[in-house]
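mind folding the following:
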Amino acid sequence: MGNKTWWKESVVYQIYPRSFKDTNGDGIGDLKGITEKLDYLKELGVDVIWLSPVYESPNDDNGYDISNYREIMKEFGTMEDWEELLHQMHERNMKLMMDLVVNHSSDEHEWFQQSRLSKDNPYRDYYIWCPGKDGKEPNNWESIFSGSAWQYDEQTDEYYLHLFSKKQPDLNWENPKVRREVYDLMTFWLEKGIDGFRMDVINMISKVPGLPDGEPQEGKKYAPGGQYYMNGPRMHEFLQEMNAQVLSKYDIMTVGEMPGVDPEQAQLYTGEDRNELNMVFQFEHMDLDSQPTGKWDLRPLRLIDLKETVTKWQKGLEDKGWNSLYLNNHDQPRMVSRFGDDGEYWLESAKMLGTFLHMMQGTPYIYQGEELGMTNVKFDSIEDYQDIETLNMYKERLEAGKDPSEIMHSIYVKGRDNARTPMQWDESEHAGFTTGKPWLKVNPNYKEINASKQVNDPTSIYNYYKKLIDLRKTHEIVVYGSYDLLLPDHPTIYAYTRTLGDEKLLVVSNFSKESSTFELPESITYRSKELLIGNYEVDENGEIEEFDLRPYEARVYKLKV
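I've put the predicted structure just below:
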């Protein structure tokens, strides 16, 4: 089970500041709003808050395009507001994990402003510049946000690389000066007292030398070019250098967002003797309901695929690294709409999904509003959407002659704005998020789904999550037990055990609106059993050798063996 550490035992809550709580009526969430709600989060039981970017930014990609890494975005408040937030969190024994976005900066960052002036500018090599090839782009790489990954710049008659928006030029990590700048800005925040970093697309910082044309890869959605900019040749060298120069000097937690990483690679990124990162965010389970052509091309999720993928990661990192556990975040749709049932069985399926996730081995991440069962949204018009990825895709597909209603259906299911609608605090106008006009419309269901309705209701999703978090704190097996899948071929039940010493957890979840019968494999014997949590009323003395699961039912038993 590896070393015992605080970050393995923690539960993380992700805040998307723009949508969390607005205190000055401008329709945009702010730092004071987060400070105001810390007691709500403390009551929930979370240990660490991960704050999506709050740095100065022109907001082309909602703060993931940073123009000054040492300043706070004016819309969110001041450095004093940020310092007060950190102070108030530490007063409550909560930790703060900041977002680190250093694969790219904003094109409005001073480094890039200098870099584009001339080919001999001292900042030129802070970014990746290339001359065109035969009057076209330097290679065929595509941006993750659609279109070419290259932008022509007339000033010096060259192209710069941007794997995301053209306002997000990629930094050149081959340049030791760039790495020094990054380590300096990391140290700046760590010296202010933060407790860790979530590193945005960090496995894209090493590109294959020569930047060759990409081959379309069979069954891979990152094409063309992905094989040359993900998990590149110097990744481990860069992370080990970062660890030696910065991370190792502080008692912090680190998680790297890494699209296209497999468990074998993740063992190298997270191995305790490797001196790189604590854990990674991988995306395999997030791709199971998409066609190989990309996330907007939908296909139904098969539970058997989910079991196979999750189990591969649980077993792949057991005793070798550490998992991060999540089913939604600021880039993903709401999990109850995606993996559960946000209609008839909204309450049951939200609780089931929480149980399924929180009982696994790894550090669980709760995305704001998940603990209330917030759902996807269906705005009538594309005009109501704000996300650059969504808007680019809509335009591209419309121009290609696709049916608008079909494009909108993909957006309803997969668009990132699903996660970004304002937090639903109460039944007042705009869900209590703002007294002004919210930057993104509130989900119309806020009168039914909101925090004030749930905090004092013992049967609510919020209070169920409180119990899940408490179980992790009071039962070591939830953190450190080993994982084993049961019934791999069952089409609707996901069941697994966790084992530590002479204890076992039996976790059984029904991923269906139909009832289903669970049969305990004969290989599992026990002397006594205790029901730890369930999302329906259960006879605690009932047999567990065989029992019927109601729609989206979940149960966790602790067995003495």
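
only C-alpha atoms from now on, for both contacts and neighbour counts.
Fine.

right, and Tyr123 touches Gln114 too?
Yes: applying CA atoms under 8 Å, one finds Tyr123 in contact with Gln114, separated by 5.9 Å.

which one's more surrounded, these two?
Neighbours were tallied for Tyr123 and for Gln114 using other CA atoms under 10 Å; the higher tally belongs to Tyr123 (19 against 15).

how close does that one sit to Asp61?
24 Å (CA to CA, to the nearest Å).

residue closest to the middle of the chain?
Residue closest to the mean C-alpha point of the chain, counted by CA atoms, centre = their mean, is Asn329 at 4.1 Å.

element containing that one, please.
Assigned by DSSP states H and E, Asn329 falls within no helix or strand.

that one touches Tyr13, doesn't it?
No: Asn329 lies out of contact with Tyr13 (CA under 8 Å); the separation is 10.0 Å.

which residues do the two both contact?
Ile366, Tyr367 (CA atoms under 8 Å, 6 or more residues apart in numbering).

would you confirm that Ser337 contacts Asn376?
Yes: if you go by CA under 8 Å, Ser337 and Asn376 touch, sitting 6.0 Å apart.

helices of the stretch 101-250 of the chain, residue ranges please.
Secondary structure of the stretch 101-250 of the chain by DSSP state H, counting those that start in this stretch: the helices cover 110-115, 176-192, 226-229, 235-245.

second input sequence below; structure requested for side-by-side comparison:
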Amino acid sequence: MNKSWWKEAVVYQVYPRSFRDSDGDGIGDLNGITEKLDYLQDLGVDVIWLGPVYQSPNDDNGYDVSDYYQIMDEFGTMADWEQLRDEIHRRGMKVMMDIVLNHTSDEHEWFKASRQKGDNPYRDYYYWGINDDGREPNNWESFFGGPAWEYDDVAEAYYLHLFSKKQPDLNWGNPRVRQSMYGMMRFWLDKGVDGFRLDAVNLLSKPEGLPDAESMSPDKQIAPCGHLIVNGKEIHPIFQEMNREVFSRYPMFTVAEMAGVSAEEGLLYTDSSRKELDSLIVFEHMDVDNGPGGRWDTIPFHLPSFKRIMSSWQTTLHGKGWSGLYLNNHDQPRVLSRWGNDTEYRTESAKMFATCIQMMQGTPYIYQGEEIGMTNIRFDRIEDYRDVETLNFYRIETGEKCRSHDEVMKDIYLKSRDNARTPMQWDDSAGAGFGSETPWINVNPNYTQINVKQALSDPNSILHYYRELIRLRKRHEIIVYGDYTLLLDDHPDVFAYKRTLEDQVLLVITNFSGRGQTVRLEEPVLTQEQLISNYPDTGESISELQLRPFEARVYLCQTALSETSF
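This is a model prediction of the structure:
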């Protein structure tokens, strides 16, 4: 295993709009992040991942970029960004920028120029087309709902948008597009950025001829086009070129967001000998409660399926590739409310999830508010939601599909991205200490009980538990580099695994249920030490454990080299 600083790091994701509002306009900003760097340093994280802070009309909260070289006015100035960078570096931390490569805003100068007819050098920067009958070039659907093509009166043609209609897809088959984007990335690296999170980047290679998606259901409804687009045949040459042109020239690291990727495909992207990417953030484990209809079609969480997915990534990538470890981010509802218990066992659930994920191999990602146990939001009115995907879903479901408001809101309460985007809860004052008392999206009403100030004062809080998990990761090399073996494969409620490095074994046992569980394990060990647990230590032998609801335990065991199996 090649050792690297980014493999040993812990990343904290900041969603700038919702983190801290320093000027009282209701919108989080760069100076607000700077104000809270001491908090992040005390937490023990190594890298600050900034969500997009570029100039944007904010149709998709910054993932629709109109100018990659300017800071969004609402967030501050380039001077504010430079101060934030300097303060992050002064504290010994690093800064990672979110780079949006698949699409721009429709307000980007390239797109404005591409709309013009005639001899237009920018026309081929995007995908334009129209059928002989005046209809869309194909039957593709947007990931945000509805057709993936939008008609433009000026261009007298349709343009492709896999996401919002204000996010036209770039044509990465055009060498000038690629070189322009590489130049943009070098601009930020020259300004001192230490890494990139690459947004939706396995969509860059579109299939030649843009063929129709085949109908996948008996009623002939059009299938989403994702299976035609993810991991396209030119995607690896694109990343190899990107690595040569950009990544290999800087002491930086990359993590690529990729939906629809298996562990075997993930190894192709991250095997260092292929010179493409350092690591991935994938969706497979987060889709385990998605039904045939996708993210809004929720089915019960099935722990054995989740275990098989996580274990596949752990074993397939070991020694060659690398992935990010997460259960929360800006695109996912809060896992505490999704798969745990956010009322009676809120603290236990939050600590259990953190233990299970952070003891695996990979780079852990902590999403803002996760470390204090923030929960999903339940707005009664659709007008209180801001996420473009959520609003599109509501419009289509209550309109075209004639479902009732109450029925659709149940789906939104479970899966809306706005669940993770309410303001960070700093204290119990009006507005949760976020800044303005009237933020861009309403604060979760439970901020008076769940906030950083309360967590700091409670030695048994979720926050202090996260601090200890991070300290353990920095203290024990086995957590970073040890190999992985799943235990109790088919147990419906317990996720147990071991990590092994030389003569040490790390044993991780987590109860994903609100019921007590009895777990029996053979333990050919010489000594055992409980490193951490979310309940008081009972001093039990690990041969038979009585696990309490949502309990997590981690043991460090010393064993003879020939006796490493439980």
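
just to revisit the earlier point, how far away is the residue nearest to the centre of structure 1 from Trp50 of structure 1?
11 Å.

now for those two: what residues contact both?
Contacts common to Asn329 of structure 1 and Trp50, judged by CA under 8 Å, 6+ apart, are Gln14.

leaving out chain neighbours, which residue sits closest to Asp99 of structure 1?
Arg198 (4.8 Å; CA to CA, 6 or more residues apart in numbering).

ok, that neighbour - how many residues close by?
The tally of other residues near Arg198 of structure 1 (other CA under 10 Å) stands at 23.

how about Pro52 of structure 2?
25.

surely it is in contact with Met97?
Yes: applying CA under 8 Å as the test, Pro52 of structure 2 and Met97 come out as touching, 7.1 Å apart.

next one: Ile27 of structure 2 from Ser18 of structure 2, what distance?
Per CA to CA, Ile27 of structure 2 is found 7 Å from Ser18 of structure 2.

name the element Arg17 of structure 2 belongs to?
helix 16-19.

do the same with Glu83 of structure 1
Element membership of Glu83 of structure 1, judged by DSSP H and E, is helix 79-91.

mean per-residue distance, that helix to structure 2?
By mean CA distance after the TM-score superposition for structure 1, the fitted helix 79-91 of structure 1 averages 0.2 Å away from its aligned residues in structure 2.

by contact count, what packs against that helix?
helix 31-36, strand 68-72, strand 95-100 (3 or more CA pairs under 8 Å, 6 or more residues apart in numbering; DSSP states H and E).

go through that helix and flag the buried ones.
Neighbour-count burial for helix 79-91 of structure 1, counted by 16 or more other CA atoms under 10 Å, picks out Met79, Asp81, Trp82, Leu85, Leu86, His87, Gln88, Met89.

which residue in structure 1 lines up with Ile99 of structure 2?
In structure 1, the residue equivalent to Ile99 of structure 2 is Leu100, according to TM-score structural alignment.

what sits closest to that match if chain neighbours are left out?
Nearest in space to Leu100 of structure 1, with sequence neighbours left out and distances taken as CA to CA, 6+ apart, is Met199 at 4.7 Å.

residues near the equivalent of that neighbour over in structure 2, how many?
When structure 2 is aligned by TM-score structural alignment, Met199 of structure 1 is paired with Leu198. The burial count assigned to Leu198 of structure 2 is 21, neighbours taken as other CA under 10 Å.

any figure for the gap between Leu198 of structure 2 and Ser533 of structure 2?
35 Å.

and for Gln358 of structure 2?
Separation of Gln358 of structure 2 from Ser533 of structure 2 (CA to CA): 13 Å.

more crowded one of those two?
Per other CA under 10 Å, whichever of Gln358 of structure 2 and Ser533 has more neighbours is Gln358, with 23 against 20.

what sits against the more buried one?
For Gln358 of structure 2, the contact set (CA under 8 Å, 6+ apart) comprises Leu325, Pro364, Leu469.

in helices, which of these appear?
Leu469 (DSSP state H).

most neighbours of all the contacts of Gln358 of structure 2, which one?
The most crowded member of the contacts of Gln358 of structure 2, judged by other CA under 10 Å, is Pro364 (25 neighbours).

returning to that earlier point: between the helices of the stretch 101-250 of structure 1, which one is closest to Asn140 of structure 1.
For Asn140 of structure 1, the closest of the helices of the stretch 101-250 of structure 1 is helix 226-229, at 10.8 Å, according to CA to CA.

how close does that closest one sit to structure 2?
Overlaying structure 2 shows helix 226-229 of structure 1 at a mean distance of 1.8 Å from the equivalent residues (mean CA distance after the TM-score superposition for structure 1).

what residues in structure 2 pair up with that helix?
Mapping helix 226-229 of structure 1 onto structure 2 (TM-score structural alignment) gives residues 226-229.

who's the closest spatial neighbour of Ala266 of structure 1, skipping the chain neighbours?
Using CA to CA, 6+ apart, the nearest residue to Ala266 of structure 1 is Val280, at 6.9 Å.

give the helix, strand or coil label for the one you found.
Of the three states, Val280 of structure 1 takes strand according to DSSP: H, G, I helix; E, B strand; the rest coil.

residues touching it, list them.
Counting by CA under 8 Å, 6+ apart, Val280 of structure 1 touches Val255, Gly256, Glu257, Met258, Ala266, Tyr269, Thr270, Trp322, Asn323, Ser324.
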